[in-house]
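K.L.:
okay, here's the prediction I keep looking at, along with the sequence it came from:
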Amino acid sequence: MILLHSRNVSEYSANSKLFREYIGAESDSINLSEVPINPDVEFHFIIAFAIDYSSSKNPSPTNGKFNAFWASSHVTPEEISSIKDKYSNVKIAISLGGDTTTRNEKAFFAPKSIDSWVQNAISSLTTMIKLYSLDGIDIDYEHFKSDPDTFAECIGRLITSLKKSGTISFASIAPYDDGEVQSHYLALWEKYGHAIDFVNFQFYAYDKMSVPEFVKLFDKQASTYGGGQILASFSSEVRGGGLVPQDGFFEACKELKGKEKLGGIFIWSADDSKRNEFKGEVEAQKFLVA
């Protein structure tokens, strides 16, 4: 499926120097300051995750009232302020949803109504964004108790409102093609793709693949999200799928770069990369500025 949009001209483009890194979802000991930052890239930390559940001992859905659910106690307003003061090329986003588990159950996107969810989400996220001095949001819902059109309208209105008010300067989505997830994001893209700046496609959500298979999947998703800025990705988890650096990830990126298709690179996640001293982060950023 090829979906076309009248998109805004972005400061980013194919073969950009954009590097993005999820952080905070899996470790209570990770600090932003531990991650190597190349001053010549555009560097986005993506804090994972905020969800619209209560922050009590027994979390329950709140219909759009977001709270912090990231694991790291070190990702604080003070830490964010310090890293942004040190690096002028760093921006910070907050990711919504994720494969988050509460009370041994997945956190679902389950609005009571479009209007009430959007109103609550705008209010709660505006407060969070100002508190943490954030620059953007990332949409990573993976479990749904709503139809695709409701998801599209809720998220689309949220993004456009936060952008219109100047609360955020960019927004991204993090889909993968498993049927239900992709159908929800395609509904969002079809109606609000013009407001979405980056597509953090989860190439690591698949079985391990070869370089040609990765490039083929990238091309397919670039067509699916027509006009979008698609980032290549890998997971630094021990059992990560997709294509990892030791099996040819950067070879695939070189091929995509040669075709002027590479919209950047992102990694899941800094929490996992810490164990190998962030070798993938260093190599990815070096590749982007070469």
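P.N.:
Yep, that arrived.
K.L.:
could you use CA atoms for every contact and neighbour count after this?
P.N.:
OK.
K.L.:
same for the lengthiest helix in the chain, what does it pack against?
P.N.:
The longest helix of the chain (DSSP state H) is helix 114-132. On a contact count with 3 or more Cα pairs under 8 Å, 6 or more residues apart in numbering; DSSP states H and E, helix 114-132 meets helix 77-86, helix 148-164.
K.L.:
in addition, the following structure is provided for comparison:
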Amino acid sequence: MSRLHHFSLLIVTLALSFQLFCDGKVMMEYIGATGAPVEFDDVPVDANIDFHFILGFTIDADSSGAPQNGNGVFSPYWAATLTPDAVAATKSRHPNVKALASLSGWSLAGKTLSWYNPPDANIWISNAYSSLKSLILTYHLDGIDVDYEKFPANSNSSFAYCIGELITLLKNQSLISVATIAPFYNTVSPYVELYESYVEVIDYVNYQFYTDKVKSPEAYLEAFRNRTEQFDRGKVLPSYEVNGRGIQGDAFFEALRLVEDDGFDVNGAMIFSADASASNGYYYEIKTQEFLLSNSTS
């Protein structure tokens, strides 16, 4: 057997072993959105979890938050500590880690960001593809997360077409392996349109349940049921905002148990964000991973 053939078999074996080892559990963690000097190494990562760091944010606007004439050129605005070398190092230490870039977010430089219909959708897609390709290769990224949070009042938005075609192109060119979307209660409509048209290239729905402002586990379960009627139940991840809105404290884990008892497979979760968790020793990251690994689903 040649050394090359032996090495190829080793890589395949390791990949299959890792897939079985992680047992289908996924953890999404936003990081770097506030500008605080957070480090990947600060966040506890369980080796049995398929752990996705979502870098917030890359934005198709200039540094003042003004749209760049609809040209789709993305630039990174996450914390300066989250360098390409830092991404490569944490992925080297943790083979179960992936890194994603989140598109847009809520604001930049105090200015609310909005999806704007580009004059030419295909030019926007081409420019977005080129700029994100450069970002993906530079930062050793595995995917993108779509987090536009404000849309034009008219219903003729090109959002679904532009984003759907962009994800499809990135996947077809093997530049990314993961694509997620992050709707909340006020943006469900454009995301449902995107999801229904491009469901085959969207892997997870990081629905922002904390924006639903539910305070009890029972209300959280009801919100979860409602959202899984709009998006596939197997792709919707329960979510939590540290020191933020919605359900707080250990009531979140009681809500997860209710969701599981109601017949849902709780095989993943999303937390916003690592920046806020530094103040409490990453309690929710640790406990969420423990829950995912101890629950009865597989």
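P.N.:
Cool, the structure landed. Values in this document were obtained by computation on a predicted structure and should not be read as measured data.
K.L.:
TM-score for these two?
P.N.:
The TM-score (TM-score structural alignment, normalised by the length of structure 1) is 0.88; 269 aligned residues with a Cα RMSD of 1.8 Å.
K.L.:
which part of structure 2 matches the longest helix of structure 1?
P.N.:
With TM-score structural alignment applied, helix 114-132 of structure 1 matches the range 121-139 in structure 2.
K.L.:
mind listing what's buried along the matching stretch?
P.N.:
Residues 121-122, 124-133, 135-136, 139 are the ones in stretch 121-139 of structure 2 that count as buried (16 or more other Cα atoms under 10 Å).
K.L.:
same check on stretch 163-181 of structure 2?
P.N.:
Buried residues in stretch 163-181 of structure 2 (16+ other Cα under 10 Å): 163-171, 175-181.
K.L.:
check the mean deviation of the helix or strand following the longest helix of structure 1 from structure 2.
P.N.:
Next along the chain after helix 114-132 of structure 1, taking DSSP states H and E as the criterion, comes strand 136-141. Taken over the aligned residues, the distance from strand 136-141 of structure 1 to structure 2 averages 0.3 Å (mean Cα distance after the TM-score superposition for structure 1).
K.L.:
next one: Asp135 of structure 1 from Val75 of structure 1, what distance?
P.N.:
Using Cα to Cα, to the nearest Å, Asp135 of structure 1 is found at 15 Å from Val75 of structure 1.
K.L.:
same question for Trp189 of structure 1.
P.N.:
In terms of Cα to Cα, Trp189 of structure 1 sits 30 Å off from Val75 of structure 1.
K.L.:
over to Val35 of structure 1?
P.N.:
Distance from Val35 of structure 1 to Val75 of structure 1, by Cα to Cα: 12 Å.
K.L.:
for the stretch 1-150 of structure 2, which segments count as strands?
P.N.:
Along the stretch 1-150 of structure 2, counting by DSSP state E, counting those that start in this stretch, strands occupy 26-31, 50-59, 75-76, 97-105, 107-108, 111-112, 143-148.
K.L.:
return the mean post-superposition distance for the second one against structure 1.
P.N.:
It stands for strand 50-59 of structure 2. Compared with structure 1 after the fit, strand 50-59 of structure 2 shows a mean deviation of 0.4 Å (mean Cα distance after the TM-score superposition for structure 1).
K.L.:
tell me how far that strand lies from the chain's centre.
P.N.:
A distance of 6 Å separates the centroid of the chain from that of strand 50-59 of structure 2, by Cα atoms, centre = their mean, to the nearest Å.
K.L.:
what's the angle from it to strand 26-31?
P.N.:
Strand 50-59 of structure 2 runs at 30 degrees relative to strand 26-31, counting by axes from the mean of the first three to the mean of the last three Cα atoms, to 10 degrees.
K.L.:
find the centremost residue of structure 1, please.
P.N.:
Centroid-nearest residue in structure 1, with Cα atoms, centre = their mean: Asp138, separated by 4.5 Å.
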